[in-house]
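> Fold the following, please.
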Amino acid sequence: MTTTPNHHHHLTLIYPPKPSSFLKSLPLRPNSFTIKCTNNDNNNTNGGLKNLLSGIVDNRVDELLKKEENRVLLDGLDKAAQRVELAKLELAKIEQQEIENQRIKEYVNQLEIRAAEIEECQKEISEARALVEEAERSLEVEVDDKDSMMSETEREAMYKNKERFESVKAASISAIVGTLAALPISLAQVTDTSQLILPSAVTFISCALFGVTFRYAVRRDLDNFQLKTGTSAAFGFVKGLAILGEGPPLKLEVGSILSHAFSGAVYVSESLLIFLFAAVGLEFCIKLGILSPYPIETSVSTTKID
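Coordinates of the predicted model:
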């Protein structure tokens, strides 16, 4: 292949008749072709040379790829590349698993540390509980010693003071609840608020006495319905009949007898309702622990009975 200049100063390539034989002889005879170019443009000459060489290389590569043995090699190369990629993926998975295992180990170590701390705290709590129990036992021993040092007279006086205090509480609770329950009845019977003073005072005192009597009568038998209602009914009848006695005298006439009977039934019913409310209030306070039933100490009462 030779190059000749033309009149327009361009590079002209003259190819040999057989390019394949030329390519085979290319490595053995590197100077088998000459290039002649004009001096007008070096850049155009270099570009043409590059195009020539790239075309030759492309043709040579195509011929190599068309050969069967080269295809087998290329397929093996592709498979090897795929195996390398798979190996990389497996390696990445293994590294990720190692990282996760390391994290799990760190978490397990933290759990072990926490478990040790919890165990230490439990030991401290057990020791503190033992100290508290020992202190309670020592306090009980001191109380028992004080009780043993007290004489029988002092014990009895202390017991009576406690019983008096509980009786005062029972009277206060019963008086407050009974007075509030009687207030609507009293308002319906009077025309002026100043007239409420005397009925409210009588109700307050009677309910206070009922509270003390109820505590001593029922004692610890709070499930005895007949005993509770009987005490309330007794006070209700007494108060209702007392109010009836303050009214006009009874005459031996049918109208007077019926009128007094009706009035007595009304007064007894109102009083019974008041004392029933007071009894319910006392029982509720006993169940809540606000008020102690009689007797306060069962052991003391038992010794007294014996």
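> Could you use CA atoms for every contact and neighbour count after this?
Noted.
> From V212, how far out is A175?
10 Å (CA to CA, to the nearest Å).
> more crowded one of these two?
Between A175 and V212, A175 has the larger neighbour count (other CA atoms under 10 Å), namely 26 against 20.
> Could you say which helix or strand holds the more buried one?
Element membership for A175 (DSSP states H and E) is helix 152-189.
> How about residues contacting the helix or strand following that helix?
Sequence order places helix 197-218 as the next helix or strand after helix 152-189, per DSSP H and E. For helix 197-218, contacts defined as CA atoms under 8 Å, 6 or more residues apart in numbering pick out 167-168, 170-176, 178-179, 182-183, 186, 224, 227-228, 231-232, 235, 275, 278-279, 282, 293-294.
> One more, please, to line up against the first structure:
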Amino acid sequence: MTDLERLESLKAGVFSAIMAVLVDSAAAIYLSSRAGELGLRLGIVALSGFLFGVTYRYAVRGDSNPHLKSGVIGAFGLVRGLAQLEGLEIPEGITAIALLSLFESLGLFGIAGIGLDFALKRQWVKPML
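Purely as a prediction, here's the structure:
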């Protein structure tokens, strides 16, 4: 891997992290009661968004396969959404809170993926060769 490829991966990660933080910031402010919780939540979202962006760039490459794109989004969304559920006490079965957590995570990475696709089409970030 060349330095140029690493730079493009860094750009993809930073772009995706910014998108994820912007998407999640309203929910983070609403759900976090203390500044420390808000900072931690947004930090985790930024790191997750960064890793998503790098992975998405590697996985998608120059391919326009929608299943590949949705698979990366689904994998990141499910892992984040299910990890959030781990700390909740959910009475028997899946509740609206559980579904909301999953859909929020899928939406977060879905929007980040759409933004990254836009950046790739505009050549702000170059696809992996």
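> The helix holding A175 of structure 1 to helix 197-218, inter-axis angle?
140 degrees (axes from the mean of the first three to the mean of the last three CA atoms, to 10 degrees).
> in helix 152-189 of structure 1, what's buried?
Within helix 152-189 of structure 1, the residues that qualify as buried are 159, 162-163, 166-182, 186, counting by 16 or more other CA atoms under 10 Å.
> Repeat that for stretch 215-234 of structure 1.
For stretch 215-234 of structure 1, the neighbour count (16+ other CA under 10 Å) marks 215, 218, 220, 228, 231-233 as buried.
> Looking at the residues you listed, which are in strands?
Residues of the buried residues of stretch 215-234 of structure 1 located in strands (DSSP state E): none.
> Among those, name the ones in helices.
In this view, those that belong to helices under DSSP state H are 215, 218, 228, 231-233.
> Can you add distance to T191 of structure 1 and give these back as a markdown table?
Putting those into a markdown table (distance: CA to CA, whole Å) gives the following:
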| residue | distance to T191 of structure 1 |
| --- | --- |
| R215 | 36 |
| V218 | 39 |
| K228 | 35 |
| T231 | 32 |
| S232 | 29 |
| A233 | 29 |
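> Identify the residues contacting the residue opposite L78 of structure 2 in structure 1 once aligned.
The equivalent of L78 of structure 2 in structure 1 is F237 (alignment by TM-score structural alignment). F237 of structure 1 makes contact with 268, 271-272 under the criterion CA under 8 Å, 6+ apart.
> switch the cut-off to 10 Å
Taking CA atoms under 10 Å, 6 or more residues apart in numbering, we find F237 of structure 1 in contact with 243, 264-265, 267-272.
> Of those residues, keep whichever come out buried.
Using 16+ other CA under 10 Å, the buried ones in the contacts of F237 of structure 1 are 264-265, 267-268, 270-272.
> Quick one: the contacts of F237 of structure 1 as a markdown table, columns for secondary structure too.
Below are the contacts of F237 of structure 1 laid out as a markdown table (DSSP: H, G, I helix; E, B strand; the rest coil):
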| residue | secondary structure |
| --- | --- |
| I243 | helix |
| G264 | helix |
| A265 | helix |
| Y267 | helix |
| V268 | helix |
| S269 | helix |
| E270 | helix |
| S271 | helix |
| L272 | helix |
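> would a markdown table of these with distance to L64 of structure 1 be doable?
What follows is the contacts of F237 of structure 1, written out as a markdown table (distance: CA to CA, whole Å):
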| residue | distance to L64 of structure 1 |
| --- | --- |
| I243 | 135 |
| G264 | 134 |
| A265 | 131 |
| Y267 | 130 |
| V268 | 129 |
| S269 | 125 |
| E270 | 125 |
| S271 | 126 |
| L272 | 124 |
